[in-house]
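# I need the structure of the sequence given here:
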Amino acid sequence: MKVDLTSGWQVLQDVHHAGEALGLPSGDLDHTEIGHQLSEWEPIDRLQHLQVLFSAEPYWGRELRYFNQAPWWYKNEFTLDEEGSHLELRFSHVDYYCEVWLNGSRLGSHEGYAVPFSFDVTDLARRNGEKNLLIVKVWSPWDDDVQDAHHAKRAFKVIRNMVKGTYEHDDALIARDVNPVGIYGDVELIVTDAVRITEQPSIHYELDDGKSSAAIAISAKVAGSGEAKVTATITDVTTGFVVARVTQEVELSAEPTSVRIEARVEGIVLWNTWDVGEPRLYDVELRAGEANTNIKFGFRTVEMVRNESQTTLILNGKRLYVRGTSYFPDVYLSTLTSERYRRDLHAIREAGFNLIRIHVHIQQPEFYTLCDELGLAVMQDSDYNWTHPEDEEWVKRLTSIYVDAMRMLDHHPSIVTWIGLNEPGFFGTLDHSGGKALTESPGPQMYEAITAADPTRPVIRGSFCNFDPLSGDTHNYRGSLEGNHEDYVEIDGTTEKLNTEFGFDAPGCEANLRSVPRVYKRLKSALPRLAAIQHYQARLIKYYIEHYRMQRWNPNSGYIQFMFIDLSPQSFYGAYDWWGHPKPVVDELLMSNQPVTVLVEQTAEEATGVLLINDSPRSFGTVAVTVAVRDEGRTLLEKTSEVDLGAREQVRVLDLELNKADSARIDVRLSAVSGSGEVIARNQYDDMFGHPRHVEGHPHRLSHDFGMRLYNA
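Presented below is the predicted three-dimensional model:
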């Protein structure tokens, strides 16, 4: 039984850091007494980040800094009538540091924001209708130290002491003054009788050589007294059939007892991404006495082949060409709902992506469950980004917090890769990261901790450390963040094994921007060029995607666009704006980013052929590809060619001889139709060689009050 404690809360900010000295944990203080200057308690109607509750503009502004300059205290008074031999107080999310008291007794502390934690309050909770007083102190402080006192690069060099990627990311992503703080999600008392399952079960399996059956082990901890039957039931979620059920008797004690149940499952269906197969899931119900818990998982194998010529993700023994996007839908994770996730994830699939990188944070559990169901692979970052302490104590905190998150997420088949560090030691060079953070601390310690906690998934030790044999991926911002002196066509002639970041930021729908008057006013003088900025974003992303797909497996194994949806009203990296409205780039994704695409093999100066690419396991047989080329309305080519397109194949349809120097304006239309009449791919190029120049004022002009790109405003 669960007692919901998510309502009835009151808060105050302890502006002089005097709460403990004044006896706040005991609740005896008269808050109106003259002298102590302590605030009065304020009721709140829900548990969310405090900036969302109390600020009219939580995404920017100097006034937000006061939320983090002093701790906050929460109070909840409740009665307990339920019977039960064991009481556990559980918090799903507290951001970031906290201490907890019940009825004047200190229960303990916690650091983090993503992983639930709990306390045994069996002996402290009052029953039979007596009042209980729950007090929580919460704080998420600012950091002051800047590496090498390099204040001109403070946004990148501030030494982030918290293991938290939702603050101090002021490169037009998270505004300078935003640092989420507060309790959110669920707070509950879990009331159990004699037998209880004390932690989330873990699931480990080994597939046979044919990947059609598996030996599975389910491990859990169970507490109680005397003998108890523990039963594990495994059900195929799609068919509803029970595929295995095993019961064993265990001798329990008050301290949790480790239980391991082994079973064999025959005739399994592997979990795959949506574009190459079925995301088949299985449900494990673990029952001990009257206690039970359920957890879903999927059977699959994943590995990464890394050497001088490739960085390739292998799913179920086959190469997976990654068409990915980054996802960081809101800096305030407490605002996200399953409905919001479902909307975004369906749009991600429609846009052709098969993998999502969760950029320097941990999402809420509902997100990963939906990725499991929808067949979207996940590349999961830690919260490490740019610059952090390197001492032993901090590294232990970092590894402990990330490994706890890994254990919480371990059962999700959608998670195919862990990332230890993002861009460690960056800003020494523009073509890779690295340095001591990667090779001395915390890179080796993180890699060791991650691989020990989960030997079944590949680990990228440091993202953008392309020369590191334990990493192997690249970030590429030519024509974008690398400076206004470059245009995106300068990627011509370059190769990358696996790109995990590229993109460009462009504001979205002007009508939506108008709904945020202060943002709109500051950006207004740049908005006459809004269509041109959006056009540049669309052309850049299309050019990058097709540049990578032309190198498919030679050497490129995929790409991850940064990012899918804007993180706030005034951050513009997304293909969709913060309100969920598509930018023009989405039209390009619907053509160039699909599992099956047809494209022009091109550089900035010439077009040399037409390629038909199939990332799916479907064999299409004979496909009719139609190519139409016009130069300022004059027809240069209209031709339909038939080619055979097999599973996971790439076919050169025909050669082209088009040159920028010989043309005024080249427009191209492509379509691919299967033998059954299905249009399996289409593409178009308007003014193919007319590449726009890098947007004026980008990327170097930024309003630090808003954390917003200014362009020429």
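# make it CA atoms for all contacts and neighbour counts henceforth
Fine.
# name the SS class of R478, please.
Following DSSP: H, G, I helix; E, B strand; the rest coil, R478 is assigned to coil.
# nearest spatial neighbour of it, skipping sequence neighbours?
Y488 (5.5 Å; C-alpha to C-alpha, 6 or more residues apart in numbering).
# quick one: contacts for the one you found?
478-480, 540, 543-544, 694 (C-alpha atoms under 8 Å, 6 or more residues apart in numbering).
# farthest-separated two in the residues you listed?
For the contacts of Y488, the farthest-apart pair by C-alpha to C-alpha is Y544 and H694; their separation is 14.5 Å.
# follow-up on the earlier one: now the residue nearest to R478: how far from I545?
12 Å (C-alpha to C-alpha, to the nearest Å).
# right, and C465 touches L421 too?
No: look at C465 against L421 with C-alpha atoms under 8 Å: they stay out of range, at 9.5 Å.
# what is the neighbour count of G226?
For G226, the neighbour count with other C-alpha atoms under 10 Å is 12.
# check the spacing between it and E255 real quick.
For G226, the distance to E255 equals 12 Å [C-alpha to C-alpha].
# give me the distance from stretch 294-312 to the chain's centre.
Here stretch 294-312 is found 17 Å from its chain centre; the criterion is C-alpha atoms, centre = their mean, to the nearest Å.
# here is a second sequence; please produce its structure as well for comparison:
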Amino acid sequence: MKKYSLNGLWKYRLNDGEKYRDIQVPSNWYLQGLNHSGKVHYQKKFEISTQKDKDYYLIFKGVDYFCKVKLNGRLIGEHEGYFQEFSFLVNDILKDGENLLEVEVDSPREPNDIWPDKKYLIKGIFNHHDTRPGSWDPEQGQDRNTGGIWNGVLIMEKAKIHMDKIIKVSSLLLKDGRARLDIDIPLDNNDFPQEIETKLEISGIGFKENFEINKKIFLSSGKNHIHLVKTLDKPKLWTTWDRGKPYLYNLRCKILNLEGEDLEESSIQFGIREIKIDDKWNWYLNGERFFPRGTNIIPTQWLSEYDSEMIARDIKMLKKANVNAVRVHAHINRQEFYKACDEAGILVWQDFPLQWSYEETDEFAQNAVSQIEDMIDQFYNHPSICVWCCQNEPSINRNTLDPLLYMTAKAKDSTRYIDIASDFAYHPYPGWYTSHYFEFHSLPAAPFINEFGAQALPNVETIREMMKEDELWPPKWSVWAYYDFQYDPTFNVAQIDMGKSLEEFIENSQNYQAKLLKYAIENYRKNKYSKITGIFQFMFVDNWNAITWSVVDYFRRPKKGYTVLKTVYQPVLIGMDLDREKVGLDMLRATGFPGIWVVNDTLNLYENLHAKIILLRGREILAEKEIGIGDIPANDVKRISYPPMLKESIKLNITERGIYTIEMELRDIKDNIISKNSYKIEVV
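Predicted structure coming up:
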């Protein structure tokens, strides 16, 4: 099997008769300086040496959105959808020597009488969302189009007998600890019916474990499916990084004819794990209850720029923030991102790219069914993916389209949880769209929450790259709205003070987001399993240089909310029941110190722990006490009744009004710090 890359410099033009200009492939055309919606005509000349006893496939790894493909003047096929890999058999058209490839790509702007309520493009957040260029504005909400040949193009030379699509591995965990693998190998036989031999090698990645399966199989002409079953006695299970190691296996499949000649070889990576979510939203990973400390992620608006360096940086920042699960929000990302999550031990909730409302025709439903099958087939082997979700925040489609997608996904993949829709009921926004963030005390949207948060301005160096100086201060609100800033929630719900400068506004905005996230997440986490089964904060990183709910901006500069997320998402977290930011001096003396709790999301028992409580005013330590915590059971929550001496110590040392800090350190018997947290309170 040989691969011939067609990546590199191509030619393009917008209209017939125009001169062709240079463009890089792969790329989204916007990133090449082409701010355009509609058709772009691509052209590529290439040379290749062919053999008569081989098959040749022209493969596209990602084109946004419609495309028509011609080779040497002949139409060879069409495709719709932005995320799929697709291919064409080109034996009869490909020349030995020079060839001309022409691709018409159409990424249209949907008409105003269709967009946004009757959309027909299955692109999710890439053509309608409140974090994209222009937000949801009727005139500007489809700006900066994502069209283009955004992923690689290649010619693949194969034997007449070869693998079609991707080998799929399903795993079943048995009660005795063994794992049974079902290996599905799709084969194309473009030759006469014959017997072949398959050789499978399964090996551990980073650990010693090797298995082989050899089997002779008779193939009919055309498409064939081979199912092989292998039982592993002591499998290494994939799990999240905070619970162990995300063990992965490599499967290498070789196809040979009976003379021993290699026909094809293919390798895939897979993991063995069991994920279950019941009808009360209780999560189980490998038989153990699991609490997702999640975030929503839209890492870029243009997938061609999301390279291995960006992915590695995001994974590092996610783990540093103690995130163990991500929701790929209303879009499908590139294979490399899911591979990175597999290797990092980060669980993935995967949305199908339907965002808000779509047309109600049979043609659209048929297209959506086909594309959700493509999604499941293409990303099936990633152990990190635990959920397929059919639509985000649907309206009328909730009762007409989503049940159909649910049935399709359920039939396609019985190993994962299928969520019919991520409804508004999962998405509470106290402190942003409603009321005050203290409402999180009542645990809105319990038991499972997969969106909550507040906007925050990015750092000053980032926002200065976003707009012109005269648009920044005083703010030109129409320009700010284009960059996704929401005026009404900022000032009329959150009541954030602008201050007297851009720097003050940024400080106040980031402080507000940080306080909201800390209060919300601590309230949710301390009610783990009793009332709350999992949370996904919205959102992690900006998909373009904008003002959104992210805790990390487009240039990967963290906001204050990132530091808070890192603290409140610690796998082991100590905290206190502090339900107010201000307290009267007399009230504090009467009530004393709030209750203490410890959350343990790990599978480890922590024994003989103690907590150090430090009271400060500025940098001055006013009091420092230690209290016994005792044992913290694995995967549980413990509340601690504080001793009277601590209450008296706090009371005696807060003698006047002002801002105080309470620092908490959870330590083991060797005085190693297990968890740290802190609170500020204003005494009035």
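# the longest strand seen in structure 1 aligns to what range in structure 2?
Ranked by number of residues, the top strand in structure 1 under DSSP state E is strand 86-102. Residues 55-71 of structure 2 are where strand 86-102 of structure 1 lands when matched by TM-score structural alignment.
# just the endpoints, please. Distance across the matching stretch?
One end of stretch 55-71 of structure 2 sits 16 Å from the other (C-alpha to C-alpha).
# check stretch 439-450 of structure 2 too.
End-to-end distance of stretch 439-450 of structure 2 (C-alpha to C-alpha): 17 Å.
# so what's the residue lying closest to E605 of structure 1 once chain neighbours are set aside up against?
Leaving out its chain neighbours, the residue that sits closest to E605 of structure 1 by C-alpha to C-alpha, 6+ apart is K660, at 5.1 Å. By C-alpha under 8 Å, 6+ apart, the contact set of K660 of structure 1 is 604-606, 689.
# can you pull out the helices in the stretch 151-300 of structure 2?
Per DSSP state H, counting those that start in this stretch, the stretch 151-300 of structure 2 carries no helices over any range.
# can you pull out the strands in it?
153-158, 161-163, 168-173, 179-189, 194-204, 210-219, 222-232, 249-257, 262-270, 275-277, 283-285, 288-290, 293-297 (DSSP state E, counting those that start in this stretch).
# the third one corresponds to what range in structure 1?
Applying TM-score structural alignment, one finds that strand 168-173 of structure 2 aligns to the residue range 202-207 of structure 1.
# then the last one?
On the basis of TM-score structural alignment, strand 293-297 of structure 2 is assigned to residues 323-327 in structure 1.
# which residues does that stretch contact?
Contacts of stretch 323-327 of structure 1 (C-alpha under 8 Å, 6+ apart): 352-359, 500-501, 558-565, 593.
# 7 Å instead?
353-359, 558-565, 593 (C-alpha atoms under 7 Å, 6 or more residues apart in numbering).
# how big is the offset of it relative to structure 2?
For stretch 323-327 of structure 1, the mean deviation from structure 2 after alignment is 0.6 Å (mean C-alpha distance after the TM-score superposition for structure 1).
# quick check: buried residues in that stretch?
323-327 (16 or more other C-alpha atoms under 10 Å).
# strands of the stretch 351-500 of structure 1, start to end?
355-358, 377-381, 415-422, 459-463, 474-475, 499-501.
# which of the ones you listed sits most buried?
Highest mean neighbour count among the strands of the stretch 351-500 of structure 1 (mean count of other C-alpha atoms under 10 Å): strand 459-463, with a mean of 28.
# how far off strand 415-422 does it point, in degrees?
If you take axes from the mean of the first three to the mean of the last three C-alpha atoms, to 10 degrees, strand 459-463 of structure 1 sits at 40 degrees to strand 415-422.
# tell me the helices in the stretch 551-700 of structure 1, going along the chain?
For the stretch 551-700 of structure 1, the helices defined by DSSP H, counting those that start in this stretch cover 585-592.
# relative to K316 of structure 2, how far out is the equivalent of V191 of structure 1 over in structure 2?
Aligning on TM-score structural alignment places V191 of structure 1 opposite E157 in structure 2. Separation of E157 of structure 2 from K316 of structure 2 (C-alpha to C-alpha): 37 Å.
# neighbour count: those two, which is higher?
Each of E157 of structure 2 and K316 has its neighbours counted (other C-alpha under 10 Å); E157 has more, 18 against 13.
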